[in-house]
Structures are given as structure tokens and as C-alpha cells.
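> predicted model and sequence below, questions to follow.
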Amino acid sequence: MLTLSLLAVGCASAPLDQVGSLQSYDELKPSDSLLARSLMRVSKDDVLAAKTVRIIPTGFSRPAAGKSTLSQAQRSLVTNAVDRALCSGLSQRFRVVDLTEPADLTAHAMVTHVTPTNALAVGVSKVASTAVSVALPDMRVPVPRLPIGLGSLSLEAEAIGDNGKQAAAMIWGRGANALLDSGRGARPGDPYNLAAKFGDDFSKLLVTGKTPLNKLPSLPTRAELRAMFGGGPKYPACKAFGKSPGLVGFLGDRMGLPPAWTDKGAAVRDD
């Protein structure tokens, strides 16, 4: 109970805003986990019957873009992280096709809210962690981040069937956690990391036809292992979102490096 309380306290909040990008907001039901909040609906038969999917590149809604203090390059890094994770996750069951090809499902997401990371607070946390490691070299003492300046990210997304009807929808919000998220020393740090978590959750909704939240962790798939080691995507359509940073990105995250230092971003963007 103490651990759960600490997780709840050291976590940034993320609103579940509606910005009108979904075809319908009807029948959305809460499905929360310890770290993420969401509203979702899914037509299980429709998504499980689908074999192909195309991905419309993620964008910032007008309200989110108007309030955001991230630069255009930083916003692009965040949205591309959504698309890359989504493409990788959907590749587990679907054949991902190019936007110009017909598909059983068309998926798209929209950022509705973003809170940037306080880079100074992350830097102080990294210094504290290093100091503890030097002072106690024989002990592995985890040092949590300062529970201030934590970033957050909210999105809404849906999948439309080839009949023009909504097959699944999700409104999702999650904040960085002081205990579980080590943090990167850059304003888009937490939103960038959370973008991949959203892409993973939304892709699982479409792959399984069930809520991905409050599920036990599963072993990584071939696609996930390929991405972890910086391998190329399974389908050519996913190449538009660039190659995963892989091990370099993982080490960069542990060291608190800005995501732009380890992620080259999209190879091609049509938006």
C-alpha cells in the first residue's frame, strides 16, 4: 500500500480533454490503470476481423498547439514517437500499409494536452543519483526524481473501418512518475517517453480487441525486440517514422539525455 501511495503522489496529472477529432464520443467507458487514465470503446469483432491497417500521422490539436511551449521540432519528435510505437505494435497482427493503399482500418491520433518536463529538476535528480552512487559504490540505492516539473501527455485516437464507421476509440492521459520514469534533461523528455507508451496501449487495443490497461506484463514480441536493438521495421510503411533508437535510445534515457540526441526522428513526413 505504501508503494502504491508513493506511485500516486509522485505522478503528474494528465487531463482527458476532448478536441473533436473523433468521429464519435459515444459509449466511451473508463478503463484506468495505476499510472494511466483512459476512456475507450472497441468493437471487438470488427477489429479482430481486420487484417490491414494504415496510420495517419499524429498531430497536435489546435488547443494543444496553442498552449504548448514546445518548438515545432520538439512537437514533431513527440508525435513521431507515437506513430513509430503504434506502427511497431500494430505490426504484431496487422499488415501495415501505406496511406495510398486501401486498408481494413485507418488509425489516427491527436495530441490534446502536453506538459513539458522541467529540465533543471531532472538535472538536479541526476546529480543526486550520481552522488549517492559515488558515496555508496557497493550498494544499489535507487534515487527517485524530484516530484516537481514532471511532464505529461494526453491524446485521443480512433480506428475507422473501411465501412466508414468507428471500430475503436481511446482518450488517454498519463503523467511521468517520479519513481518509475528516470527523466530526460529536455522539455520534451517526458512527453516523448509517454508517446511510446500511448502507442503501445492503443496498438494493443486494436490487436486484442480488449483494454490494454491493468494487464500483467508480457514477454516482448519479435517486433519489440527488433526495435529494442535498433532494427528496422517489419513493414515498409513504418519506415516513414524512422528507425527506433534502440540500445542508444535506452542508454540515453538512463543517462537523461535529450531525446533529440538519440532519435533521428521521422524519415518522411507528409504533414
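Noted; the coordinates are in hand. Numbers count the residues shown, from 1 in each chain.
> going forward, measure contacts between C-alpha atoms and count neighbours the same way
Fine.
> on the three-state scheme, residue 205 is what?
In three-state terms, and counting by DSSP: H, G, I helix; E, B strand; the rest coil, residue 205 is helix.
> can you pull the contacts of it?
Listed by C-alpha atoms under 8 Å, 6 or more residues apart in numbering, the contact partners of residue 205 are 42, 168, 211, 212.
> take the one below as the second:
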Amino acid sequence: MRLEFLPGAAAAAQGTGRASRDGQRNRSSSLAGAALAMVLLSGCASAPMTRGGSLASYDNLTQSDGLLAKSLVRVNKDDVLAAKTIHIVPATFSQGASPTLSQEQRKLVANAIDRSLCVGLSERLQVVALDQPADLTAYARVTQAAPTDEVAAGASKVVGILPTALGAGVPVPVPRLPVGLGSLTVEAEVRDPASRQQAAMIWARGANSFTSSPMVSSAGDAYELASSFSDDFSKLVVTGTTPFGKPPDLPSFDKIGASFGGKPKYAACEAFGRNPGLVGMAAGKLGLPPEWSDKGAPTAGQ
């Protein structure tokens, strides 16, 4: 008996095979992403979505989570994108947000938020001083900051350098000990000159064993997470859309320069001091407290 294969049937079979392979690839990618998320979250501190009462409105906030951060967001896209200039009111801590951090540590974390926010917003908006008119004004308040366990952070740093000390031929990544991890929760918004809320975010994230650097300071994780919050919130305002679920954008030369301690794009950002740059990076690699390398905001007369 002779079998005949019709062209249409062959094409259908080929298409079915291709679809099957594409489906397998998609399933594999989904499984890989889920596995990565499970690994990261398995050594991640939880962060509550604490509200501090500072937002003009909590209405119409919708959930928009990233791989590591949780958030509720709201944005009036057209109004935000129409803005050209912005003020940044210095960030504050809610009463009781973190009773174990010292006043100096709170100032350091709040200023890290302001400085990173100023650099991030400068990607599209002109940041101006508070005594000048602006289309928008940004506010941020820390509502929760769980402290880092300094002993656990120090132990993690020691464990991390053991492979090198034992003569390992290649760098061996060692996860941070999943104990004593800190976290940060911040609520922020931008308002127009009539004090109407144009964008808002409640953001919460905990440090994790794989991407967070252990620093021997109770403020270490909150300090590191401050820039992560500012990056996400500034993207919300710069783009008018949620910062999550998108491929990362290449930073501008101004942003890269500022991250290495260079001059910020706008003079108004000097009010928050400059990034510690290479000194801060080296201190972080060694696990030294950020209080040692970050000078914070300049004082009057500097």
C-alpha cells in the first residue's frame, strides 16, 4: 500500500512541531523565571505595606509588584508627562517607623532616598530648588525600616571571603546568611501646584541572601534599599507607567556620572550631597557601615 503525504498535511505537521517546540521553550522560560523567583524569595526578608498617612489620597491605588518589591501605584499619565520641572521635599520618617535606628542613621537613609530620587527624576524633569516655581513637587516618607542584624551581616561577610582565603582559583559566590535581614517601606507621591496628587506609590522590599550586600550596620539594608525605591518611584514619574514588568533601561551618562560621585545634572541636587562613588563601593564590598563613607547632605555653610 502506498502512502501519500499532502503538502498541506506536511505543513500542518511541521507547524504543529514548531508550535510544540515554541510552547516547550515558553514553558521552560516560565519555569526558569519561577525558579529564580523562588530562589530569591527563599532568602528574602518580608516587608509590610505600612501606610504612614502622608499621602494626599490612598484611593485608586492598584497592585503592581516586581520580582522583589511589592507596590501599590497610581498615576495620571498625561498630567505627569506634561510636567517639565519638579521640587523634591526632603524625605522623612514616620513616628515609630524604626525605633532602633539612630537619628543620624535615619537622616542617612532619608537623604539616600532624596539623592537617588533627584538623579532619577533628572532623566526627564528639571529639578529646581524649593524656592522656585515647579510643575510638580515630590514627597516621600519612610513608614517602616527593619534593622539589619550587625552580627549576622558580619558573619555573612566572613563566610563570603572564606573561598578566597582558602585559595579558591575562581570567584565563588556565597549567598548571604538568611537571618537578620533588614527591609524598607516607603510611601511617596507627586502633587501639582494645587496640591492635587498626580502620582503615588507605596513600596516595600526586604533584603535577600543573593543580591543584597551585608554591611555591618543596623541601617545597612535600609540604606541600600533606599536607592532601589527611588529608582522605581522616579521611573513611575518619568514614564507615567509602572516601573515593573519591563526590561531595564540604559542609564544616561549623567546618571552614571552621579553614581560615581560626579556632579549631578541639576544644581538643586547638590542639596543632598554626592554619591560616595568608588569609596562607597569599596566600603560596601568590605561590609563597612555606610555611615563611614557617605557624608550625607551638606550642612549650612558647606
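Yep, it's here. Just so it is clear, the model here is predicted, and its values are computed rather than measured.
> what's the TM-score here?
Once superposed, chain against chain, the TM-score is 0.95 (TM-score structural alignment, normalised by the length of the first structure); 267 aligned residues with a C-alpha RMSD of 1.2 Å.
> Serialize the contacts of residue 205 of the first structure to JSON lines and add fields for distance to residue 268 of the first structure, neighbour count and secondary structure.
As requested, the contacts of residue 205 of the first structure are arranged in JSON lines below (distance: C-alpha to C-alpha, whole Å; neighbours: other C-alpha atoms under 10 Å; DSSP: H, G, I helix; E, B strand; the rest coil):
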{"residue": "42", "distance to residue 268 of the first structure": "30", "neighbour count": "23", "secondary structure": "strand"}
{"residue": "168", "distance to residue 268 of the first structure": "27", "neighbour count": "25", "secondary structure": "strand"}
{"residue": "211", "distance to residue 268 of the first structure": "31", "neighbour count": "20", "secondary structure": "coil"}
{"residue": "212", "distance to residue 268 of the first structure": "29", "neighbour count": "19", "secondary structure": "coil"}
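> closest one of those to residue 185 of the first structure?
residue 212 (29.5 Å; C-alpha to C-alpha).
> look up how far residue 253 of the first structure lies from the closest one.
Residue 212 of the first structure is 24 Å from residue 253 of the first structure, where distance means C-alpha to C-alpha, to the nearest Å.
> quick check: which element contains residue 40 of the first structure?
If you go by DSSP states H and E, residue 40 of the first structure is part of strand 36-42.
> for that strand, grab the matching residue range in the second structure.
Mapped onto the second structure using TM-score structural alignment, strand 36-42 of the first structure spans residues 69-75.
> what's the answer for stretch 216-229 of the first structure, then?
Counting by TM-score structural alignment, stretch 216-229 of the first structure corresponds to 247-260 in the second structure.
> same check on stretch 74-84 of the first structure?
Mapped onto the second structure using TM-score structural alignment, stretch 74-84 of the first structure spans residues 105-115.
> hmm, who's touching that stretch?
Contacts for stretch 105-115 of the second structure (C-alpha under 8 Å, 6+ apart): 88, 90-93, 142, 219, 222-223, 226-227, 229-230, 269, 272-275, 291, 294, 296-297.
> repeat for stretch 125-137 of the first structure
Identification of contacts with stretch 125-137 of the first structure by C-alpha under 8 Å, 6+ apart yields 139, 140, 141, 142, 143, 144, 145, 146, 255, 256.
> can you rerun that using 6 Å?
Stretch 125-137 of the first structure has contacts (C-alpha atoms under 6 Å, 6 or more residues apart in numbering) with 143, 145.
> buried residues in that stretch?
125, 126, 128, 129, 132, 133 (16 or more other C-alpha atoms under 10 Å).
> helix, strand or coil for the counterpart of residue 110 of the first structure in the second structure?
Taking TM-score structural alignment, the alignment pairs residue 110 of the first structure with residue 141 from the second structure. At residue 141 of the second structure the chain is in strand, as set by three-state DSSP.
> give me the nearest residue to residue 141 of the second structure, chain neighbours excluded.
Excluding its sequence neighbours, the residue lying closest to residue 141 of the second structure (C-alpha to C-alpha, 6 or more residues apart in numbering) is residue 92, at 4.8 Å.
> now which residue in the first structure aligns to the one you found?
Counting by TM-score structural alignment, the partner of residue 92 of the second structure is residue 59.
> elements contacting whichever helix or strand that match is part of?
Using DSSP H and E, residue 59 of the first structure sits within strand 52-60. Counting contacts by 3 or more C-alpha pairs under 6 Å, 6 or more residues apart in numbering; DSSP states H and E, strand 52-60 of the first structure packs against strand 95-97, strand 105-115.
> out of these, which is closest to residue 11 of the first structure?
strand 105-115 (12.5 Å).
> relative orientation of that closest one and strand 52-60 in degrees?
20 degrees (axes from the mean of the first three to the mean of the last three C-alpha atoms, to 10 degrees).
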